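K.L.:
Take a look and give me a structure for this.
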Amino acid sequence: MSSIRFGCAVARLSCIGVLTACAAGCAAEGRTSATGPQAVHGDDLRLERVVMLMRHGVRPPTRAKVAPEALHDKSWPKWSVDFGELTAHGYDAVRLLGQWDRANWVARGLLPATGCPAEADVEVAASNKSRTQATARALVEGMAPGCALHVEFPATPDDDVEFHPLDAGAMPIDADEAMRAVAALAPAGGMQAEIATHAERFALLNKALGCEGSRKSAACDVSALPAGLVRNEGDRPDVGDPFGLASTISQTFLLEYLEGMPMRDVAWGRLTRGQIEELLEFHSLKFYYEGRAPYVAARAASPLAARMLEAMEQGPRLTVLVGHDTNIADLGGLLDLHWQVPSYPRDDPPPGGALGFEVLADASGKRFVRAFYRSQTMDQVRELQPLSAANAPAYQYLPIPGCDNGCPLPEFEALLRSRLVRPLKSAGR
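P.N.:
So this is what the prediction gives:
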């Protein structure tokens, strides 16, 4: 496990834009579920720990070829950094989010109002990918500028058994059983029926790609690609075409928008922000098939989920794990959690967003768990809007199915442990 240290220990930090009450900013976009801790115990709860899994910030496509050239009539716009790297705009957006996180956790007594948090009180870790490490650095800079905080990350891809457990060969998975589990999610009629359900979205996607009018033909129609789930030995199935490609293209349009590119360069000027949101349904659909089947989710999410549970039980006051949208989707699938950030489809993990857990204690010391989703909206990222109680990111509390009566920590532990799968190899932490 490698680590990098940011800042110096001598700078002082004053609270910026402290929220006077969590409800003013934290729950503006979502309310505690009827069976959540506050519904059972009121507001007399003390925040003890926060553990959250965060997606990296804005990046370009991860490869030069976003889609086969026959599908689009124009070249993709240029980016300021190499494929898959965090952009400067993405860094700044995450830093703003870190400032809001700081204010939120200070207002709720998790972090000190002045100075740096004790090194033992904050743990930040990232995957082996450089974009997640840069995202962690941006968050730390916003949340604790000038403070000496480590960011841990695996030294090699083979060591990345928590964020990429299937790629690292760290989890047992039967390809045939995984295929059956994912195929069971499809409607009657299989993936062809799924294509028919999304016919209007495919038409909108084709329009953005220039596949209309005199150019319209099966050669450029994304929905005409051969359909079917793809079995992968030693791994989960892929949703396959046309949905995998539609997800990649729609995510690329989103990233162009979030980066602040002129609208003439976002989807070549052929889509509005609302239409980009509509096409992002392909992205959440990909994660529905690839991460919501219980058999698959348990094998993809167990290593990170186990680490998060350990942090909830006996970790520092704040634990932040910076990974990928796939990690968040898998964790959501494991616990059947659902969220919706304004300007995004249901269960879509936006760049910089986080799925997390609050551990709260009542006056007797009994502890409870509350799940949340925290994320900026599209325009908050695109415009690099300063965040405050008056312009807060979405902070939505999520029901935890199977954990009632305020979700006591022991019940949450039992629920999660019942779904974990033992890894073939573990992280050397």
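K.L.:
from here on, contacts and neighbour counts on C-alpha atoms
P.N.:
Fine.
K.L.:
Strands along the stretch 151-300 of the chain, start to end?
P.N.:
Read by DSSP state E, counting those that start in this stretch, the stretch 151-300 of the chain holds no strands at all.
K.L.:
Let me see the ranges of the helices in it.
P.N.:
For the stretch 151-300 of the chain, the helices defined by DSSP state H, counting those that start in this stretch occupy 175-183, 190-197, 199-208, 243-258, 273-279, 281-291, 294-314.
K.L.:
out of those, nearest to residue 127?
P.N.:
Residue 127 lies closest to helix 294-314 among the helices of the stretch 151-300 of the chain, at 10.9 Å (C-alpha to C-alpha).
K.L.:
helices and strands around the closest one, which ones?
P.N.:
With contacts taken as 3 or more C-alpha pairs under 8 Å, 6 or more residues apart in numbering; DSSP states H and E, helix 294-314 sits against strand 46-55, helix 175-183, helix 281-291, helix 325-335, helix 409-417.
K.L.:
Which helix or strand lies directly C-terminal to the fourth one?
P.N.:
Using DSSP states H and E, the next helix or strand after helix 325-335 towards the C-terminus is strand 354-361.
K.L.:
The first one too?
P.N.:
The first helix or strand that comes after strand 46-55 along the chain, using DSSP H and E, is helix 88-107.
K.L.:
what's the angle from that next one to helix 243-258?
P.N.:
When axes from the mean of the first three to the mean of the last three C-alpha atoms, to 10 degrees is applied, the directions of helix 88-107 and helix 243-258 differ by 80 degrees.
K.L.:
Before we compare anything, build this one as well:
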Amino acid sequence: MKKRMPLFSLSALALALPLSLQAAEAPAAPAEGYQLEQVLIFSRHGIRAPLVGYGDILAESTPHTWPVWKTEGGLLTPKGGEVEVLFGKYLRTWLAQTEILPANGCPTEGSVFVYANSLPRTIDTAKSFVSGAFPDCSLTVNHQEKIGTMDPTFNPIVTAEVTETFKQKAIDSINSHAGEGGIEGLNKRLEPNYNVLQQVMDYGQSKVCTEKKTCSMAAQPNEVIIEQNKEPGIKGPLRVGTGASDGFMLQYYEGYPLNEVAWGKITDAKQWQQLEEIKNLYHETLFGSSAIAQNAAAPLLRFISAALNGTPDESNKLAEQAHKAKVAVMVGHDSNIASLLAAMKTAPYELPQQYEKTPISGKIVFQRWHDKKADKDLMKIEYVYQSTDQIRNATPLTADAPPMRVTLEIDGCKTDANGFCPMDDFKTAIASDLKGGE
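P.N.:
Got it, this is the predicted structure:
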């Protein structure tokens, strides 16, 4: 099997080039001879308040005071709901253009299936999407009855028994994927990024530096944490940097005045790129290795395979509803998307006009098309997402101001010039990925 390069490779050029040179145009009416027959949309939740405030370590890493959000930690903000409504409206228009759903009115029973992880922010994101796409329609947002706990389908945990052999294999895989010097080598290569973060946070004046005498993030070790039935994690500067950069990005999305975002200390695109690269590489480091990704993403990939390919998923009774629907919408987390794309061995991709590699409200859109002339089914996978400024400005999405759209290619399912790969190849590739996660 050919080796994939890391998924998350940021490029200053990609952020600077005009959109027309990189991302495809907005989804339009289907080409003659092709009929869209099924769509599965996997979405990250919308803008949320920081998960757990900012925690002691982040509070101690800067002399500045982190802002207090009006929304409780981890919950979808009103702005997040607004942005998701706009996305729902736009995608309903696209679904109508492709003739898979009517342009107006409510969908017929069973033709649309909606399923969210059982946390408030994912459920509320799904409801906002439905409100935008299908206003005044009584569509059910399916989720576990017990809200506030992770649904196993959306829970990217290590389910394998974490023996010393498995743990060492996983760590070796992570180190190999991280490149020269493993995770510590990655930490050294991130020194310029950490330096930008330290400057933004005035790290030299923080308690961590003045009292604990830990004044260089790049000099601190990272530790990979792998435990059975828990999400893999990393302790150290990579995690601290991820928390800080995530907080800054959320402030920007939420619409904080620029002189308040990161205390007014992020002034250009290069700084944003360097800060967000820390977070992007955190997810890449954890889920980019096959040993972790295929195991952690197995429940989600199994459900998606059941929905698109009709393969059995005895662990989730909702899979049959998703398979029968013309349009299935799922709402989860960035860790779901990171592990899912890694498990499918997705080719490296870039998202123009975005700093995040798994952006807020971004959607992986699986599309099963039928080629009437050749009488065969095709698969197309796209990342449909909003630019950083579309999110910040809550820009209405239209044909003149569409979301971004990038075609993805997975291992074993080579795409043609139009982004299609044979459906049979897709089924075989996913079956192979699922076997690797057992």
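K.L.:
As a markdown table, the helices of the stretch 151-300 of the first structure with mean neighbour count and distance to residue 357 of the first structure would be great.
P.N.:
Formatted as a markdown table, these follow (neighbours: other C-alpha atoms under 10 Å; distance: least, C-alpha to C-alpha, whole Å):
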| stretch | mean neighbour count | distance to residue 357 of the first structure |
| --- | --- | --- |
| helix 175-183 | 19 | 27 |
| helix 190-197 | 16 | 34 |
| helix 199-208 | 19 | 34 |
| helix 243-258 | 23 | 27 |
| helix 273-279 | 18 | 27 |
| helix 281-291 | 24 | 20 |
| helix 294-314 | 22 | 8 |
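K.L.:
Nearest approach to residue 409 of the first structure belongs to which of those helices?
P.N.:
When the helices of the stretch 151-300 of the first structure are compared by C-alpha to C-alpha, helix 294-314 sits nearest residue 409 of the first structure, at 8.3 Å.
K.L.:
what does that closest one rub up against?
P.N.:
49-52, 161-166, 171-173, 178, 181-182, 236, 290-291, 319, 327, 330-331, 333-334, 359, 413, 416-417, 419-423, 426 (C-alpha atoms under 8 Å, 6 or more residues apart in numbering).
K.L.:
One more: stretch 233-253 of the second structure?
P.N.:
Contacts for stretch 233-253 of the second structure (C-alpha under 8 Å, 6+ apart): 47-50, 54, 57-58, 187, 194, 197, 217-218, 220-226, 258, 261-262, 275-276, 278-279, 282, 286, 388-389, 391-393.
K.L.:
again, only this time at 6 Å
P.N.:
217, 221-225, 261-262, 275-276, 278-279, 391-392 (C-alpha atoms under 6 Å, 6 or more residues apart in numbering).
K.L.:
For that stretch, grab the matching residue range in the first structure.
P.N.:
Mapping stretch 233-253 of the second structure onto the first structure (TM-score structural alignment) gives residues 238-258.
K.L.:
now do stretch 129-137 of the second structure
P.N.:
Counting by TM-score structural alignment, stretch 129-137 of the second structure pairs with residues 139-147 of the first structure.
K.L.:
Can you get me the start-to-end distance on the matching stretch?
P.N.:
For stretch 139-147 of the first structure, the first-to-last residue distance is 12 Å (C-alpha to C-alpha, to the nearest Å).
K.L.:
Likewise for stretch 185-195 of the second structure?
P.N.:
This stretch, stretch 185-195 of the second structure, spans 16 Å end to end (C-alpha to C-alpha).
K.L.:
how about it, aligned to which bit of the first structure?
P.N.:
Under TM-score structural alignment, stretch 185-195 of the second structure corresponds to residues 193-203 of the first structure.
K.L.:
which one of the contacts of stretch 233-253 of the second structure is nearest residue 380 of the second structure?
P.N.:
Using C-alpha to C-alpha, residue 391 comes nearest to residue 380 of the second structure of the contacts of stretch 233-253 of the second structure, at 25.2 Å.
K.L.:
So what does that closest one match up with in the first structure?
P.N.:
Mapped onto the first structure by TM-score structural alignment, residue 391 of the second structure lines up with residue 381.
K.L.:
what does residue 408 of the second structure give?
P.N.:
Residue 408 of the second structure maps onto residue 398 in the first structure, by TM-score structural alignment.
K.L.:
isn't its match right next to residue 373, touching?
P.N.:
No. Counting by C-alpha atoms under 6 Å, residue 398 of the first structure does not reach residue 373; the two are 7.4 Å apart.
K.L.:
more crowded one of these two?
P.N.:
Between residue 398 of the first structure and residue 373, counted using other C-alpha atoms under 10 Å, the more crowded position is residue 373 (27 against 22).
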